[in-house]
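>>> need coordinates for the below:
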Amino acid sequence: MAMSLFDLPPIPDIPVLGEGEGYPVRRIFCVGRNYAAHAAEMGYEVDRESPFYFTKSPANMVLTGAATPYPGGTEDYHFEIELAVAMGAEVFQCTPEEGAAAVYGYCAALDMTRRDLQIRERTKLRPWSLGKDVEQSAVFAPITKAADFTPGAQRIWLDQNGETKQDSTLDLLVHKVPEIIAHLSTFYHLRPGDLIMTGTPENVGPVQPGDVLEAGVEGLSPISLTITEMA
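Here you go, the predicted structure:
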């Protein structure tokens, strides 16, 4: 086997509560506009027929407690708190029940977004990659195993510099976790290492250097992020 020309930086494993080994990340799928109120604030009526997706690169993930620089190319960098689902078994073209049984665990996550670029590209009917797949923009808290957490009506929230900005409940997810997995599995063989970020509630908003975000999902480990000056 040929030697590599250079070494790639390692992708961090996500810690798992109660385990000495971390959860390695293979792919990150994200569900768009999965709370009706958030879809409305973005200028859309939520699509209740089927979810839609975008992706983030595992190379762009960091763990809770990170301090990340304000990214280049934007003047409108936004926070989004989400419930993330970690797959623990392979499924393809599965039922919702099979999808639920394949979940390894859950964690809180932040989908940081260059909103101005997302809207600009969306207006031109182009992909959202510049807005969504931003360096250090996928932030994850430790994973709680599925045996210890079942999504229901738990609170999902985000504070910016101590002021509550997002405050909702998981039962307002339009497409629930089992249905998301079943639908996504019609397009991909989902496997361990695949993460699904399930969408954010309303009241997303901009950050500035110096801001501290503290957020979470009731029953899961909280998440925090500090925004620093542009590097």
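
>>> drop to CA atoms for contacts and neighbour counts, all remaining ones
Will do.

>>> how about the helices of this protein, start to end?
36-41, 96-101, 115-123, 129-132, 177-184 (DSSP state H).

>>> could I get these as TSV with mean neighbour count and distance to residue 219?
Output for the helices of the chain, formatted as TSV (neighbours: other CA atoms under 10 Å; distance: least, CA to CA, whole Å):
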stretch	mean neighbour count	distance to residue 219
helix 36-41	17	23
helix 96-101	18	18
helix 115-123	16	29
helix 129-132	20	27
helix 177-184	22	16
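
>>> so for residue 66, which of those sits nearest?
Of all these, helix 129-132 sits nearest to residue 66, with 18.4 Å by CA to CA.

>>> that closest one packs against which elements?
If you count contacts as 3 or more CA pairs under 8 Å, 6 or more residues apart in numbering; DSSP states H and E, helix 129-132 packs onto strand 113-114, helix 115-123.

>>> and the contacts of the longest strand along the chain?
Looking across the chain with DSSP state E, the single longest strand is strand 103-111. Residues from elsewhere that reach strand 103-111 (CA atoms under 8 Å, 6 or more residues apart in numbering): 79-89, 132, 137-147, 149, 192, 197, 215-217, 220-223.

>>> of all the helices of the chain, which lies closest to residue 208?
Here helix 115-123 is closest among the helices of the chain (CA to CA), at 13.3 Å.

>>> want to put them side by side, so please do this one too:
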Amino acid sequence: MSTRVYQLPVLQAKGASFGVNKIICIGRNYAEHAREMGHDPEREPPFFFFKPQSALAQNHRDFIYPHFSQQVEHELELVIAIGKSGAQIAAADAADYVFGVAVGLDMTCRDRQKEAKQLGRPWELAKGFDGSAPCTAILPITFSELSQFGDLVLTRNGKEVQRGNWRSMVWSVPELIVEVSRYIKLDAGDLIFTGTPAGVGPVQPGDELVARLEGFPEELRLRVVAAQA
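As a prediction, the model looks like this:
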């Protein structure tokens, strides 16, 4: 397995680079999370949304609690980096599009999301605000090498609050690549946040979050801080 890592948002190390392009986020891809959010966990076509590049935040950076929300929640995710371009990708070829993996958080303004849903409006603001996608460096591996890693785990102030195994995703990584590419062209540099397991919950200024993938060489660490007045 390669030990080279790539830093966000333009990932460079040892003469190599990985420029981040689109950030694609998958919704309700773990059955238990679907249940905790009040949805039917039956397998249904995956849906996805986008975050802007300004949502990316490198590891060990403070997370600024957005001033327009009173309920920000953490969502722990396996992140897949795409290594080449393709559309209408065949299932047999999907794994070849994996460049590497990372650990990320989809920080969500749950109150603003609920409000937008009630009004029948888009909820990009709840998901795509600046710094809402903290992420580790990318470890370049093949899809088959992903099998060496275990559970995704998140602690808040030293207490475990989320744990789930990426093998329990409703839609697997290759299936997600196939499904997303049915609607949009995937490009080298795209990141896919693959969904969150159960256990999403609130954060407050002063909290310390540590996200990890068992066996992965880097933890995602951040401190939640209040926005400046």
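
>>> the helices of the first structure: which one's closest to residue 159 of the first structure?
Once the helices of the first structure are compared by CA to CA, helix 36-41 is nearest, at 16.8 Å.

>>> which position in the second structure aligns with residue 55 of the first structure?
Taking TM-score structural alignment, residue 55 of the first structure has residue 50 as its aligned residue in the second structure.

>>> wait, doesn't its match sit right on residue 129?
No. Contact between residue 50 of the second structure and residue 129 fails when scored by CA atoms under 8 Å: they sit 11.1 Å apart.

>>> how about residue 193 of the second structure, what does it touch?
Contacts of residue 193 of the second structure by CA under 8 Å, 6+ apart are 23, 24, 25, 26, 77, 78, 79, 80, 104, 106.

>>> which residue in the first structure aligns with it?
Residue 193 of the second structure maps onto residue 197 in the first structure, by TM-score structural alignment.

>>> returning to what we had before: more crowded one of residue 50 and residue 129 of the second structure?
residue 129 (19 against 16; other CA atoms under 10 Å).

>>> the first structure: which residue goes with the more buried one?
Residue 129 of the second structure maps onto residue 134 in the first structure, by TM-score structural alignment.

>>> how about residue 160 of the second structure?
Residue 160 of the second structure maps onto residue 164 in the first structure, by TM-score structural alignment.

>>> can you check residue 60 of the second structure too?
Looks like residue 60 of the second structure aligns to residue 65 there (TM-score structural alignment).

>>> one step back: by how many degrees do the longest strand of the first structure and helix 177-184 diverge?
For strand 103-111 of the first structure against helix 177-184, the angle by axes from the mean of the first three to the mean of the last three CA atoms, to 10 degrees is 90 degrees.

>>> compared with the second structure, how much does strand 103-111 of the first structure deviate?
Compared with the second structure after fitting, strand 103-111 of the first structure has a mean deviation of 0.6 Å; criterion: mean CA distance after the TM-score superposition for the first structure.

>>> which residues in the second structure does that strand align to?
Taking TM-score structural alignment, strand 103-111 of the first structure hits residues 98-106 over in the second structure.

>>> thinking again about what came up before, the match of residue 55 of the first structure and residue 122 of the second structure, how far apart?
12 Å (CA to CA, to the nearest Å).

>>> ditto for residue 80 of the second structure
Noted for residue 80 of the second structure: a distance of 25 Å to residue 122 of the second structure, by CA to CA.

>>> those two: who's more crowded?
residue 80 (26 against 11).

>>> residue nearest the middle of the first structure, spatially speaking?
The residue lying closest to the centre of the first structure (CA atoms, centre = their mean) is residue 197, at 3.6 Å.

>>> could you report the neighbour count for the equivalent of residue 227 of the second structure over in the first structure?
The equivalent of residue 227 of the second structure in the first structure is residue 230 (alignment by TM-score structural alignment). Around residue 230 of the first structure there are 11 other residues, counting by other CA under 10 Å.

>>> wait, residue 230 of the first structure sits on residue 72?
Yes. Applying CA under 8 Å as the test, residue 230 of the first structure and residue 72 come out as touching, 7.0 Å apart.

>>> pretty sure residue 15 of the first structure sits against residue 62.
No. Counting by CA under 8 Å, residue 15 of the first structure stays clear of residue 62, with 11.6 Å between them.

>>> the more surrounded of these two?
A direct count of neighbours by other CA under 10 Å for residue 15 of the first structure and residue 62 places residue 62 higher, at 23 against 18.

>>> wait, what's in contact with that one?
12, 136, 137, 138, 139, 140.

>>> check those residues and tell me the two furthest apart.
Most distant of these, by CA to CA, are 12 and 137, 13.8 Å apart.

>>> shared neighbours, those two?
Joint contacts of residue 12 of the first structure and residue 137 (CA under 8 Å, 6+ apart) are 61, 62.

>>> looking at those two, which is more packed in?
Neighbour tally, residue 12 of the first structure and residue 137, criterion other CA under 10 Å: the higher count belongs to residue 137, 26 against 15.

>>> and the more buried one, how far from residue 20 of the first structure?
26 Å.

>>> related to what we said a few turns ago, out of everything not next to it in sequence, what's closest to the match of residue 160 of the second structure?
The spatially closest residue to residue 164 of the first structure, leaving aside those adjacent along the chain, is residue 158, at 5.9 Å (CA to CA, 6 or more residues apart in numbering).

>>> just checking, the one you found touches residue 200?
No. Contact between residue 158 of the first structure and residue 200 fails when scored by CA under 8 Å: they sit 10.4 Å apart.

>>> any shared contact partners between the two?
Contacts common to residue 158 of the first structure and residue 200, judged by CA under 8 Å, 6+ apart, are residue 81.

>>> any idea how many residues pack against residue 72 of the second structure?
There are 20 residues near residue 72 of the second structure, going by other CA under 10 Å.

>>> once you drop chain neighbours, what's closest to the aligned partner of it in the first structure?
Aligned counterpart of residue 72 of the second structure in the first structure: residue 77 (TM-score structural alignment). Spatial nearest neighbour of residue 77 of the first structure, chain neighbours left out: residue 114 (4.6 Å); criterion: CA to CA, 6+ apart.
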